[in-house]
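Undergrad: pasting the structure only:
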C-alpha cells in the first residue's frame, strides 16, 4: 500500500476519500488530541466506512504516516515557492527561509495549527514517523550549508525560524507582529554582508 496522495481531480471537485480521511484525522487531532484519533473516529468524520478507511490506511500508524507525508509535501511546496520568489545570489536559501517563515502567502495561522497538530500526533505515537519531515529539513540544511554565507549565518537563521515554529507547536509563547518584525530585521541584518 502506498502513501502517495492521488490527485483530487478537476478544480472544485469534491475531495477523494483518501483526502477526506486525512482531513478528518487532522481535524480530530487538532481539536481533541492524539488519544481521540481512532480509525473509527476518522472514518466517521470522513463519511466513509471503516472498511473504506482500511483500504487506504491499514492501521493508525499508516494513517499518521499519510498525514506526515502530506505535511512534508506541503512544506516542500511552500519552500519551493519561497525559493522561486527569492532572487539568485549568495544567501538565497536563507532569504527564502525568512520569506517562508515571515511572509507565508498560504493559509497562515490555520496551516501552522494543522502542522503543529500533525507534528505532535506523530511524535506522541512514534517519533520515527517524522522521518519524511526530517528528510526535507535535511535537504534544506544541506542547501543552507552551500548558500555562500559566512559559517553559521544560514544555520542561525534556520534555527531562529525553526524556533519560532516550535514555539507555536508547543504553545510556549506568541510574538506580537511588532516583535516578529524586529526579529526579521535582526535576521536580515545577518545577511547584509553576503548581499
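TA: That came through, no problem. Fair warning: this is a prediction, and the values are worked out from it, not measured in the lab.
Undergrad: Only C-alpha atoms from now on, for both contacts and neighbour counts.
TA: Noted.
Undergrad: What is the longest helix of the protein by residue count?
TA: The longest helix of the chain (DSSP state H) is helix 60-85.
Undergrad: That one: which residues count as buried?
TA: 60, 62-73, 75-76, 78-79, 81-83 (16 or more other CA atoms under 10 Å).
Undergrad: which residue ranges form the helices in this protein?
TA: Ranges of helices within the chain are 17-32, 39-46, 50-56, 60-85, 92-102, 109-125, 131-145, 153-169, 177-191, based on DSSP H.
Undergrad: Mind giving me the packing neighbours of the last one?
TA: Contacts defined by 3 or more CA pairs under 8 Å, 6 or more residues apart in numbering; DSSP states H and E place helix 177-191 against helix 92-102, helix 153-169.
Undergrad: Outside of the shortest one itself, list whatever touches it.
TA: Surrounding helix 92-102, the residues in contact under the criterion CA atoms under 8 Å, 6 or more residues apart in numbering are 78-79, 82-83, 85-86, 140, 143-144, 147, 154, 157-158, 161, 180, 184, 188, 191.
Undergrad: what about versus this one:
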C-alpha cells in the first residue's frame, strides 16, 4: 500500500499569514480584537500552531511591528535622493513616503497598524523613535536643520490626520500639502546666513 505524500510545512508562509491576519484584525476592529484565538481562527491554524511561531501576543505584535517598519524603511530608502549632500535628504524621503500612502492598497493600509501601535503604546513609540534616531545619525550632515525637522513633523501630522480620518487626509489634500512643502523646502532648506555675521 502506497502512503500518501506528506505535505511540507512552509514556516515562512505560515508566519506571513499570521501577521497578515493580525494586521487585518487591528485595522478593521482595533487593538482589542487582537487575541491569539482570533488570529488563529482567521489564519486557519490551531492556537498551538500559532504559539509554535510566536510565543504569545506580545511576540506576535513585535513581529508585526518589525515587518511594518522594515517595509516603511525600504520605501524611504527607495525615495532618498542619491546626492549625499542634499539638505534634508532623509526628511524629504520620509515626507514623500507618508504623503504617498494609499490606504486603499492592502500593503499600505497595514501602516495603519503602525499608527495605532504608536498612538497607544509607549513601548512602540520608543522603538519607532529608535529607528528615526538611527536614520538621523546616518544623515546627521543633512537632516538636523530646522527645515528638515519641519518636514518630518509635517509628515507625522499627516499620519495623525490619517489616524483620525481627518479632512486633510484625502489624496488631493496630500498632494497639495506635499507640493507646498517641497516648494518651501526648495526655498529654505539651506539656512540663511547669520544676520549679525560680520558685525564688530
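TA: Perfect, I can see it now. Predicted model only: the values in this text are computed from it and were never measured.
Undergrad: if we can go back for a sec, deepest of the helices of structure 1, which one?
TA: Most buried of the helices of structure 1, by mean neighbour count (mean count of other CA atoms under 10 Å): helix 92-102, with a mean of 22.
Undergrad: how much space between the residue nearest to residue 161 of structure 1 when sequence neighbours are not counted and residue 145 of structure 1?
TA: What sits nearest to residue 161 of structure 1 in space, not counting adjacent residues and going by CA to CA, 6 or more residues apart in numbering, is residue 101, at 6.1 Å. As judged by CA to CA, to the nearest Å, residue 101 of structure 1 and residue 145 of structure 1 stand 19 Å apart.
Undergrad: cool, residue 155 of structure 1 as well?
TA: Taking CA to CA, one finds residue 155 of structure 1 at 8 Å from residue 145 of structure 1.
Undergrad: Equivalent analysis for residue 103 of structure 1, please.
TA: For residue 103 of structure 1, the distance to residue 145 of structure 1 - CA to CA - is 23 Å.
Undergrad: What residues does the residue sitting nearest the centre point of structure 2 make contact with?
TA: Geometric centre of structure 2, nearest residue: residue 72, 4.5 Å, by CA atoms, centre = their mean. Taking CA under 8 Å, 6+ apart, we find residue 72 of structure 2 in contact with residue 97.
Undergrad: Tell me which residue of structure 1 matches up with it.
TA: With TM-score structural alignment defining the correspondence, residue 72 of structure 2 maps onto residue 75 in structure 1.
Undergrad: swap in residue 135 of structure 2?
TA: In structure 1, residue 135 of structure 2 lines up with residue 140, judged by TM-score structural alignment.
Undergrad: got it, and residue 52 of structure 2?
TA: Match for residue 52 of structure 2 (TM-score structural alignment): residue 55.
Undergrad: Next one: the aligned residue in structure 1 for residue 20 of structure 2 from residue 75 of structure 1, what distance?
TA: If you follow residue 20 of structure 2 across to structure 1 using TM-score structural alignment, you land on residue 23. Applying CA to CA, the value for residue 23 of structure 1 to residue 75 of structure 1 is 16 Å.
Undergrad: Same question for residue 165 of structure 1.
TA: Residue 165 of structure 1 is 12 Å from residue 75 of structure 1, where distance means CA to CA.
Undergrad: tell me, what's touching the two both at once?
TA: Common neighbours of residue 165 of structure 1 and residue 75, using CA under 8 Å, 6+ apart, do not exist here.
Undergrad: quick revisit: apart from its chain neighbours, what residue comes closest to the match of residue 20 of structure 2?
TA: Leaving out its chain neighbours, the residue that sits closest to residue 23 of structure 1 by CA to CA, 6+ apart is residue 46, at 7.6 Å.
Undergrad: corresponding residue for that neighbour in structure 2?
TA: Superposed on structure 2 with TM-score structural alignment, residue 46 of structure 1 falls opposite residue 43.
Undergrad: And for residue 169 of structure 1?
TA: Aligned by TM-score structural alignment, residue 169 of structure 1 pairs with residue 163 of structure 2.
Undergrad: That match: what's it in contact with?
TA: Residue 163 of structure 2 is in contact with 112, 115-116, counting by CA under 8 Å, 6+ apart.
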